[in-house]
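Trainee: Predicted model and sequence follow; I will ask about them next.
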Amino acid sequence: MSYILGISAYYHDSAAALLHNGVVVSAAQEERFSRIKNDESFPVNAVQWLLKDNQITMADIDYVIFYEKPFNKFERIIETCIRFSPKGYSLFKEAIPLWLKDKLFQKVDLKKALCALPDGDKWNNVLLFSDHHLSHSAAAFYPSPFQSAAIITIDGVGEWATTTISVGRNNTIEHLKELKFPHSFGMLYSAITAFLGFKVNSGEYKVMGLAPYGKPIYADLMKAHLIDIKDDGSFRLNMHYFRFATELRMFGPEMAQLFGTPARLPEGPLDQVHMDIAASLQVVIDELFIKLARYARELTGERHLCLAGGVALNCVATGKVQKSGIFDAVWVQPAAGDAGSALGAALVCWHLYLNNARVPLAHYNPYLGPDTVQHEAVAYLDSVGAHYSVVSDDVLYDTVSTSLAEGKVVAWVQGRAEFSPRALCNRSILADPRGVELKRELNLKIKFRESFRPFAPVILEEDAQAWFDIQSSSPFMNFICTARDGVKEKIPSVIHLDNTARIQTVSVLNNARFYPLLSRFKAKTACPVLVNTSLNVRGEPMVLSPEDAFNCFMNTGIDLLVIGNVLLNKTDQDSPIYSKNNYALD
């Protein structure tokens, strides 16, 4: 019996993951419990939950492993300040007191936090540290179905590395090439995100969604002045335009001079120039990914590719790599960002530190979070005077599919929560994709977010190739594909301006609870597709508890809420007096 606890924390998207004899049994992001978007704090709630979920305490934990090496990161900050002296003094003045006060002693803080957990005084105090990009690589390779594969990780920065190429074979990972800070595509992407008025480390996906509305007229300008990309995918940033290495901001005034427009203010109007900048950045990242993929294939000789790191969540670029045919198959870790590195770190411990054998998975299960416990949901709903019915599966599927076909919007809460930033039909908002105005209605009246934001289609796996130009299944919503002729007219609310969609395919194997609902909807409408978006509103993490789900339901335009076999209709409820939050926008 061996338990390994992996932890990521103290930067953004903190999380915890648990292995039992090498098998991933539980994983969750702290934000789902704390309700703080991108929560960076020690994942105390996530760890307490997974201990409880597996009926163990810290006394049962054999190893704890942290996803990066804090002292190496501190070394990078010091060396960067010296290298960019005297410009680096501003960052030195701001960052060093913070590191000396808190971050430099993260090992001590981690042990204190771990010892404060249930039976923490009985924990054996074995605390290990993985390399940041090794954690990413392990999260990508070990859960993949490949016996061997090339591995590309690309993000902002770990300790020093920003982009790596490795090769995974059996239970080993060999690091082959890396690019070092400050040359970071993640930092470039975040700088443009900030320039466009969105929040760094959470708004990057908005830039991806904005890109199809623009034309890539600045792509050559970016490659001439901001980033020099070589044929092997290596690159250098022109630091004249950036400030992240010397100050606590992403870019300087030179960026506005380059684009001929001032930086957009948060919540400011979105003009065509902003759309064109986003489109241009997407062209640049597409080119970078293709060149990296070609070089990784040449370097490793492998036929399969695994991807991780926050930039790997750009499903437009990963879709281009998949479609390019450079590799026979491409696998992206659903939790590709730092949250997934908690899982990766635990796998580093099991396979590399302990040298245990690996059995490739035919099917990776991303549903690793808290389960939907129906009697707990009923108890909460009773406590707030909600009106509901508990129905059989057959009645549930029939009622919900009929409601969807009638244009109703459904909150769908089933089974264990996704360990992913994207809803994979266990904490989802569902709707009929055939309505022309549905996208606008969902964005403005339910999600309370920017009207340009796209929605994703979830489709029966057996129908996917007839509706979309897709080469294989896509159960984790990690690839963009093109709609076939006539599809946009059938399901306009999930097809983007450029005739693409971030598709999720569903089978009995990957979601036995959702598959029959979608099958029933198809039987009634001849449409095997539904809108699938995360069950949350702007600025909030995805819902986790029945209370979260009920608050979201009561304070948005959602018509039906389903929790397990519990069914609630908005028209049956009293005035929305139960909520702790006011979701309405000014």
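Mentor: Thanks, I have it. Predicted model only: the values in this text are computed from it and were never measured.
Trainee: switch to C-alpha atoms for all contacts and neighbour counts from now on
Mentor: OK.
Trainee: quick one, longest helix in the chain?
Mentor: helix 272-300 (DSSP state H).
Trainee: The helix or strand that it is followed by packs against which elements?
Mentor: Following helix 272-300 in sequence order, the next helix or strand is strand 304-308 (DSSP states H and E). Under the contact definition 3 or more Cα pairs under 8 Å, 6 or more residues apart in numbering; DSSP states H and E, strand 304-308 sits against helix 132-141, strand 148-154, strand 329-332.
Trainee: ranking the ones you listed by burial, who's on top?
Mentor: helix 132-141 (a mean of 31; mean count of other Cα atoms under 10 Å).
Trainee: take the one below as the second:
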Amino acid sequence: MHSHATSWHDGGVAMLAPGGEIVALASERVGDRRKHSWDSRLAYRFLRDRPAYGRHLGGPGDRFVDNSGGLRREDHHLHHAASTFYGSGFDEAAVLVVDGQGYRHDRLVTTSVWRGTAAGLRLVEELAASSGVFAAESIGHFYTAVGVLAGMGQLNCEGKTMALAAYGRPSHFLDRLRRFAGTRDDGRYRVDPRFTSVVLANTLGREQFGWAPPEPQDQVLWEEFVRARARPPVPGCFDQDDMDIAHAGQVILEEIVLGLARRAHRLTGSPRLCLAGGVALNCVANGRIVRDGPFREVFVVPAPGDDGQAVGKLLLEVKARGLPVDTTMRTAYYGPPYSEDEVEAAVAAVGEHVEHARLDEAPLLAAVVDRLCDGQVVGWWQGRSELGPRALGHRSILADPRRAGMRDHINAAVKDREWFRPFAPMVVEERAGEFFELQGPSPFMALAVDVRPAARHLIPAAVHVDGKARVQTLGREQDRRCHRLLREFGARTGVPVLLNTSFNRRDEPLVETPSDACRAFLAMNLDALVLGDHLLTKRPA
């Protein structure tokens, strides 16, 4: 047994179980179920308490690092690079890691380029902060500041900023932001740290971390942006200025990331690229790299953020020790398995509130297709949970993408979230090209691609305002049951596509256990829940 833990934020644990099975779990999924939980002990204790793993944890192969007392200085970007290169299955590749910041020894690194080969990972180039403990010159923190300027009132809202950007338009804000950030001819980038620091010092930095006010000569930058808007930014209230600011930040981010990708290609000469770091969660920028970049193949690990750090550490040890473990990520289903006894216990615990039946697969899927075609919204829980923040068919909410109003219904009545946030389509891999302009499979929902114009009227609920979709392709070998569900929905409707969003309540992480799924089902406006082989509906009040 070998186990590792995330030592930065977004805590988690990854371990190599007896028999060579990789198991990974983010701390936010268990314990107090707080999104982006830093405390890796939560995931460690959860796995330790499971009979299959408890007797093995704590032995000589246990490399658990307790980060509850603060973030630990480890080789942050190396762990990101290892997670994506060793997960890719490539024999050789360029590796690009872009995030807010992370230590390598005493250097606070923001961007790094690596070359991965059979011999391991070699650092080619890195960009680091000049001093201090906050890398205000990083593109990751710049994009966070853009989001705050566009009305995001919390940390970790970069995905919302990306969604809002699609509603923006070219404006004077783009020229204003270009004064502070942009790509260079050689692929490097510049970010004026004053912009990031001033925006955050007037908002989240002051409110959450007690930052001191900026110097008067820097505060002028904030006042200029506020005067350029129709009104000051109001967290959670989005107007056209917010949309235009988000759009401007997204344009600059894409230019910078594409420039970095081209630089990585020049420095390594590789036709393949692996991406990691929090910025690699920006699926629109990833799509630009695939469409406009110089690489034949691009791989994005399903957990490019810090919740993937523990996996990277584990894969480094697997490779260093020459262990006979296949590290290629053909699926993202790395969570711990749950027994039928656990499923039945969860159902029994809510038995007075639900009707339920345990069904064979054929009638179960037929019943789900019936409900989806009737416009119902179905919670879908199966097997081992996904690595990373995206639901990929094991912790999902599913709906019919043919209904134009379905996105607004789920945003408002089911998930209670912002109106502008899109949902991802899940499609059988063999027919993905009929609906989406893809250059290959996209199993981890890592790319935003154009929906083919002729298909947009078929799946209107899955098409964002810019005509794109963050698509997930699903092959039979990845998940036989979910693939069969898609095929049967397609046989009934002609559209082998389902609307797929994460199974979670507002401000909570993805459900993990069968009990989590049952509690969320009862608390949300869902019509039915599939829990393994069980179909649950709510008793009338």
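Mentor: Everything's here; your move. Computed from a predicted model, the values in this text were never measured in an experiment.
Trainee: one step back: dump the helices and strands packed on strand 304-308 of structure 1 to CSV, plus distance to Ser90 of structure 1.
Mentor: Formatted as CSV, these follow (distance: least, Cα to Cα, whole Å):
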stretch, distance to Ser90 of structure 1
helix 132-141, 26
strand 148-154, 27
strand 329-332, 38
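Trainee: of those, which approaches Asp338 of structure 1 most closely?
Mentor: Nearest to Asp338 of structure 1 among those is helix 132-141 (7.7 Å), distances taken as Cα to Cα.
Trainee: what span of structure 2 lines up against the closest one?
Mentor: The alignment of helix 132-141 of structure 1 onto structure 2 (TM-score structural alignment) spans residues 76-85.
Trainee: Quick one: neighbours of the aligned partner of Ala248 of structure 2 in structure 1, just the number.
Mentor: Residue pairing (TM-score structural alignment): Ala248 of structure 2 is matched to Ser280 of structure 1. When counting by other Cα atoms under 10 Å, one arrives at 24 neighbours for Ser280 of structure 1.
Trainee: Tell me which residues touch Ala15 of structure 1, please.
Mentor: For Ala15 of structure 1, the contact set (Cα atoms under 8 Å, 6 or more residues apart in numbering) comprises Ile7, Ser8, Ala9, Ala27, Ala28, Gln29, Glu30, Pro43, Ala46, Ala339, Gly340, Ala342.
Trainee: with these in mind, which one is nearest to Leu299 of structure 1?
Mentor: The closest of those, once distances to Leu299 of structure 1 are taken by Cα to Cα, is Gly340, at 26.1 Å.
Trainee: Trace the closest one over to structure 2, please.
Mentor: Per TM-score structural alignment, Gly340 of structure 1 is aligned with Gly308.
Trainee: And Ala405 of structure 1, by the same measure?
Mentor: By TM-score structural alignment, Ala405 of structure 1 lines up with Cys373.
Trainee: same question, Val321 of structure 1
Mentor: Using TM-score structural alignment, Val321 of structure 1 pairs with Ile289 in structure 2.
Trainee: Share the number of residues neighbouring whatever residue of structure 1 lines up with Val465 of structure 2, please.
Mentor: The alignment partner of Val465 of structure 2 in structure 1, by TM-score structural alignment, is Leu497. As a burial measure, Leu497 of structure 1 scores 17 neighbours (other Cα under 10 Å).
Trainee: Specify the local secondary structure of Leu497 of structure 1.
Mentor: coil (DSSP: H, G, I helix; E, B strand; the rest coil).
Trainee: residue ranges for the helices of the stretch 151-300 of structure 1, please.
Mentor: 185-195, 204-210, 219-225, 254-259, 272-300 (DSSP state H, counting those that start in this stretch).
Trainee: Let me know which of these is tucked in deepest.
Mentor: Taking mean count of other Cα under 10 Å, helix 185-195 is the most buried of the helices of the stretch 151-300 of structure 1, at a mean of 24.
Trainee: equivalent range in structure 2 for it?
Mentor: Counting by TM-score structural alignment, helix 185-195 of structure 1 corresponds to 139-149 in structure 2.
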